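Colleague: with the input below, show me the fold.
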Amino acid sequence: MKRTFLLILSAIYAMFMAYLCFYYFSKGETHSYQVAFGGIFCGLIPLCLIFFTKIKFNLPIMISYFAFLFASQYLGSILDFYRLGWWDTFLHLLSGALLAFVAIALYERMTHPEARKQISYWLVFLFVLAFSVFGGVVWEIYEFSMDQFFEMTLQGGGNFDTMVDLLADTSGAIVIAAFAAFRTKKRFNMS
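Modeller: Below is the predicted model of the structure:
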């Protein structure tokens, strides 16, 4: 059931972006159709994970992924919510939290339940924080690269924009990493 739901959600998002791509291409709106074209591929990532890997993420993470894509690509880039000064920072805060939840899911899948009893809650905190912040850094490298090689303006505010984005990513990550550490410590004390 969960797999079928993710397949349907992924297909719907990819088709929505494909529709927008053709619509904006026919209107000659280059920026919007390019964003929608990228959205097609982002929407297909879960399909690729389902068909070509054994990686499985829980449903709330996948729904959050699509909500984030919608907020970023459609609302932010196509409908120009990024003109609101706080929208980009808000999404980076959310992405930091979302990546931290992905880190928790990976940690739980990659460690044996018995082994988790021996792992320090500080290590869990650092893993979740580092994973999430690294994701934010990779995104900023992507923005920088697109600006340099394709003369885009993803880093609208230059270094200031990059640093605010990284601070927002880190803030979202710290909250969830602290939650993960607290939960780990509580479980460890209960055993």
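
Colleague: use CA for all of it now, contacts and neighbours both
Modeller: Will do.

Colleague: which stretches of this structure form helices?
Modeller: Here the chain has its helices, by DSSP state H, at 2-26, 30-52, 59-69, 87-110, 113-116, 121-150, 158-190.

Colleague: for comparison, sequence B:
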Amino acid sequence: MVKNGSNISEKVLNVFLWFIVLSMLISLALTTKTALTATTTKAAGAAWFLDIEIVAGLLIVMLPKFLALKLKVYLPPLLYSLFLMFIYGAIYLGTIYHFYSIPYWDKGLHLISGALLAGFALSAFGGLISNEGIKHIPPFFISMYAIAFAVFCGVLWEFYEFTCDSLGMNLQRYMKDDHLLMGRAVLMDTMGDLCADFIGALIFAVIAYVRLRKDSRWIEKFFFHRNL
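Modeller: Down below sits the predicted model:
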């Protein structure tokens, strides 16, 4: 079984994790100060709500690491690094600092999530197939499975956004400035997200195919297992 000698070392990953945690803690302190010194109830309420979002982001990024230490489970560094990049970009930069207003920011996150989900597909694969059995499965099939898994999860996410939009939200960007979009413009956000999911998963799958052709044990970098 592959141990911690993965492409992204535990040391570098920990530095990245602490960078994220410290930046969130600084933002939490500054936002709390804003809430306490706000001159209007509306401004104070907005600041306190932002505090809640920051705390939620902190819990989300720390939870996998905490569970891995508590349960003594090996946390695949590459998989966790993609997870951190996605959460930091989506919750911290995207939601808290409104980076979603930057063109294609959302599509970039879908690229990352596509790769993340493809990597998680390999983790699930390891839980379903024995190590000996994996050696006899063609790398092309494993790569195609990773793409299919990631895109399927992307479709489920679009189902979720569609359901929320049915309740009055605008997650699929079918409205602009409170006006309904028409024709092809309505499809651009959803199809763009799915295309980005596919491209992210495809890039990961190509890398996985090349690495698995050289060494079938490379897939073990994504397996969760108990640390002895």
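
Colleague: what's the TM between chain one and chain two?
Modeller: For this chain pair, the superposition-based TM-score is 0.73 by TM-score structural alignment, normalised by the length of structure 1; 185 aligned residues with a Cα RMSD of 3.7 Å.

Colleague: that older thread, nearest to F81 of structure 1, out of the helices of structure 1?
Modeller: helix 87-110 (6.5 Å; Cα to Cα).

Colleague: report the angle between the closest one and helix 158-190.
Modeller: 40 degrees (axes from the mean of the first three to the mean of the last three Cα atoms, to 10 degrees).

Colleague: ok, back up a step: next, format the helices of structure 1 as a markdown table and append distance to I78 of structure 1 and mean neighbour count.
Modeller: Converted to a markdown table, the helices of structure 1 look like this (distance: least, Cα to Cα, whole Å; neighbours: other Cα atoms under 10 Å):
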| stretch | distance to I78 of structure 1 | mean neighbour count |
| --- | --- | --- |
| helix 2-26 | 9 | 17 |
| helix 30-52 | 5 | 18 |
| helix 59-69 | 12 | 15 |
| helix 87-110 | 13 | 20 |
| helix 113-116 | 44 | 10 |
| helix 121-150 | 17 | 18 |
| helix 158-190 | 20 | 18 |
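
Colleague: residue nearest the centroid of structure 2?
Modeller: F86 (3.8 Å; Cα atoms, centre = their mean).

Colleague: re earlier: format the helices of structure 1 as TSV; extra columns: distance to G76 of structure 1.
Modeller: Shown next, in TSV, are the helices of structure 1 (distance: least, Cα to Cα, whole Å):
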stretch	distance to G76 of structure 1
helix 2-26	14
helix 30-52	10
helix 59-69	9
helix 87-110	7
helix 113-116	40
helix 121-150	15
helix 158-190	15
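
Colleague: closest to L79 of structure 1 out of these?
Modeller: helix 30-52 (8.6 Å).

Colleague: next, the angle helix 2-26 makes with the closest one.
Modeller: 160 degrees.

Colleague: quick one: contacts of helix 30-52 of structure 1?
Modeller: Under the criterion Cα atoms under 8 Å, 6 or more residues apart in numbering, residues 3, 6-7, 10-11, 13-15, 17-18, 20-25, 55-56, 62, 66, 69, 73-74, 77-78 lie in contact with helix 30-52 of structure 1.

Colleague: hmm, try it at 6 Å
Modeller: For helix 30-52 of structure 1, the external contacting residues (Cα atoms under 6 Å, 6 or more residues apart in numbering) are 10, 13-14, 17, 20-21, 24-25, 78.

Colleague: which bit of structure 1 covers stretch 138-156 of structure 2?
Modeller: The aligned range for stretch 138-156 of structure 2 in structure 1 is 120-138, by TM-score structural alignment.

Colleague: so what touches the matching stretch?
Modeller: With Cα under 6 Å, 6+ apart as the criterion, stretch 120-138 of structure 1 contacts 96, 99-100, 103, 169-170, 173, 177, 181, 184-185.

Colleague: greatest separation within those residues: which pair is it?
Modeller: The farthest-apart pair in the contacts of stretch 120-138 of structure 1, when distances are taken by Cα to Cα, is D169 and K185, at 24.1 Å.

Colleague: map I61 of structure 1 across to structure 2 for me.
Modeller: Here I61 of structure 1 is matched to L79 in structure 2, going by TM-score structural alignment.

Colleague: state the distance from its match to A208 of structure 2.
Modeller: For L79 of structure 2, the distance to A208 of structure 2 equals 13 Å [Cα to Cα, to the nearest Å].

Colleague: residues contacting the aligned residue in structure 1 for D165 of structure 2?
Modeller: Using TM-score structural alignment, the equivalent of D165 of structure 2 in structure 1 is D147. Residues in contact with D147 of structure 1 (Cα under 6 Å, 6+ apart) are T153.
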